[in-house]
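In: can't give you the sequence, but here's the structure:
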């Protein structure tokens, strides 16, 4: 018996995966298995961010693989738009890196029970950040709480990593994710809007991600070119001030409990 990763680039339309990349785990080599075989497994899919050297991860529920159902996964692992957006770093030089982590749970042995609780906790806040030209390497907001967890807005006025000197970089920072144990996660939906002060519109980018991840912050290295930000005709930078709005919703709280 062996496991293989199945990727459907155009999405599994049978499971409403259109517009997304679908990923699955499949059991192969089952001819050597006894009749009525079954395998219980918990799996996590990973997509490597080649710009930030970290991973987007999505964990599935514990699934029972059997002869009549030997394929399980996620029809909407990641949208095509998010995957192809160059600043996200998932597709670089027409290449991506996908992987999976699998835990097989034995029947009659210690296993794990997954609990996924839907949350409605949300937050919306607007920051007027002044003296932009004198902020230094980075700017960190005050702490705020959403979904019983603590967060901050992290901003690099002159960019970070390969965007330094070219773009403004904006991230959501998890303050307490580093204290999570390995069985606890939360999924957030975050929108960041760099607003035009002339009409209230702006550039808005959104993403969904599980915390903790390999990084304690998640966002956009190349949120906006500095030339566009600093052009007075655009209205983003006025009197050396910018306005950044964040909408944050904790969608799910995920935990794994040992069972004996």
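Out: Received it, and whenever you're ready, just let me know what you need. Computed from a predicted model, the values in this text were never measured in an experiment.

In: contacts and neighbour counts: CA atoms only from here.
Out: Fine.

In: sec struct for the most centrally placed residue in the chain, please.
Out: For the chain, residue 209 is the residue whose C-alpha lies nearest the centre (C-alpha atoms, centre = their mean; 2.3 Å). Of the three states, residue 209 takes strand under DSSP: H, G, I helix; E, B strand; the rest coil.

In: Second structure follows, compare the two:
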């Protein structure tokens, strides 16, 4: 990391020029150095914090909920210069099948960056009824989705439906990113 290295006061000048010490002979001296090169295995990262992170809201209308079988994905939206989307598992994820709806926030195309974000996911239903969960997560590598496997029990979802539809809303705020140094 340093281009040069040394000892600022190796020995007193009086000691160096005294002929009886043998460092200076006939106004000549010889310096030597041994260099050991150690391959560094350390990885460097650069953390960039957002100065004034702005939350971004994305609304997704879910229609014909009772007929949905497979997972659904929202359109991609941008928050903090990163692309995101919501994943809805209308019959629950693999751990909550036929018990709860599962909702996840997914980071799309971030490369090898880690992204720290806070989020609120809301289900908005009839008569202004709202259910929400809030969290924060480092989205990175294989962990580019995070959310709520047990967002809302399937039996309770019926209370929110307005004509077999509701709105999922994600509010995402990117706090910072980490990237690898070259």
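Out: Now that the structure is in, tell me what you want to look at. All of these numbers come straight from a predicted model, not from anything done at the bench.

In: related to what we said a few turns ago, for the residue nearest to the centre of structure 1, list the residues it contacts.
Out: Listed by C-alpha atoms under 8 Å, 6 or more residues apart in numbering, the contact partners of residue 209 of structure 1 are 56, 57, 187, 188, 189, 218.

In: Quick one, which of those residues are buried?
Out: For those, a burial check counting by 16 or more other C-alpha atoms under 10 Å picks out 56, 57, 187, 188, 189, 218.

In: Serialize these to a markdown table and add fields for distance to residue 171 of structure 1.
Out: Shown next, in a markdown table, are those (distance: C-alpha to C-alpha, whole Å):
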| residue | distance to residue 171 of structure 1 |
| --- | --- |
| 56 | 15 |
| 57 | 17 |
| 187 | 16 |
| 188 | 13 |
| 189 | 13 |
| 218 | 5 |
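
In: which among the residues you listed gets closest to residue 28 of structure 1?
Out: residue 57 (24.0 Å; C-alpha to C-alpha).

In: ok, now which ones touch the closest one?
Out: 44, 45, 46, 47, 209, 210, 213.

In: In structure 2, which residues correspond to the helix or strand containing it?
Out: Using DSSP states H and E, residue 57 of structure 1 maps to strand 54-59. Strand 54-59 of structure 1 lines up with nothing in structure 2 when matched by TM-score structural alignment.

In: Looking for the alignment partner of residue 67 of structure 2 in structure 1.
Out: For residue 67 of structure 2, the residue aligned by TM-score structural alignment is residue 134.

In: nope, residue 171 of structure 2 is what I was after
Out: Following TM-score structural alignment, the counterpart assigned to residue 171 of structure 2 within structure 1 is residue 247.

In: Just give the nearest non-adjacent residue to that match, would you?
Out: Spatially, and ignoring its direct neighbours in sequence, residue 247 of structure 1 is nearest to residue 124 (4.4 Å; C-alpha to C-alpha, 6 or more residues apart in numbering).

In: Now check that neighbour against structure 2: what is it aligned to?
Out: Residue 124 of structure 1 maps onto residue 57 in structure 2, by TM-score structural alignment.

In: show me what contacts its match?
Out: Taking C-alpha under 8 Å, 6+ apart as the test, what residue 57 of structure 2 contacts is 169, 170, 171, 172.

In: So which elements touch the strand ranked longest in structure 2?
Out: In structure 2, assigned by DSSP state E, the strand with the most residues is strand 166-180. Judged by 3 or more C-alpha pairs under 8 Å, 6 or more residues apart in numbering; DSSP states H and E, strand 166-180 of structure 2 is in contact with strand 45-49, strand 56-62, strand 77-79, strand 114-124.

In: burial measure for residue 58 of structure 2, as a count.
Out: 19 (other C-alpha atoms under 10 Å).

In: What of residue 208 of structure 1?
Out: 19.

In: tell me the contacts of it?
Out: Counted by C-alpha under 8 Å, 6+ apart, residue 208 of structure 1 has contacts 187, 188, 189, 190.

In: and the second one, what pairs with it in structure 2?
Out: Translated: residue 188 of structure 1. With TM-score structural alignment as the criterion, residue 188 of structure 1 matches residue 117.

In: Is that match in contact with residue 138, as I believe?
Out: Yes - the pair residue 117 of structure 2 / residue 138 is scored as a contact, 6.6 Å apart, by C-alpha atoms under 8 Å.

In: tell me, what's touching the two both at once?
Out: Common neighbours of residue 117 of structure 2 and residue 138 (C-alpha under 8 Å, 6+ apart) do not exist.

In: start and end residues in structure 2 for stretch 4-22 of structure 1, please.
Out: Counting by TM-score structural alignment, stretch 4-22 of structure 1 has no counterpart in structure 2.

In: one step back: I'd like the distance between the residue nearest to residue 247 of structure 1 and residue 246 of structure 1.
Out: Computed as C-alpha to C-alpha, to the nearest Å, the residue 124 of structure 1 to residue 246 of structure 1 distance reads 6 Å.

In: try residue 257 of structure 1
Out: From residue 257 of structure 1 over to residue 246 of structure 1 the distance is 33 Å, taken as C-alpha to C-alpha.
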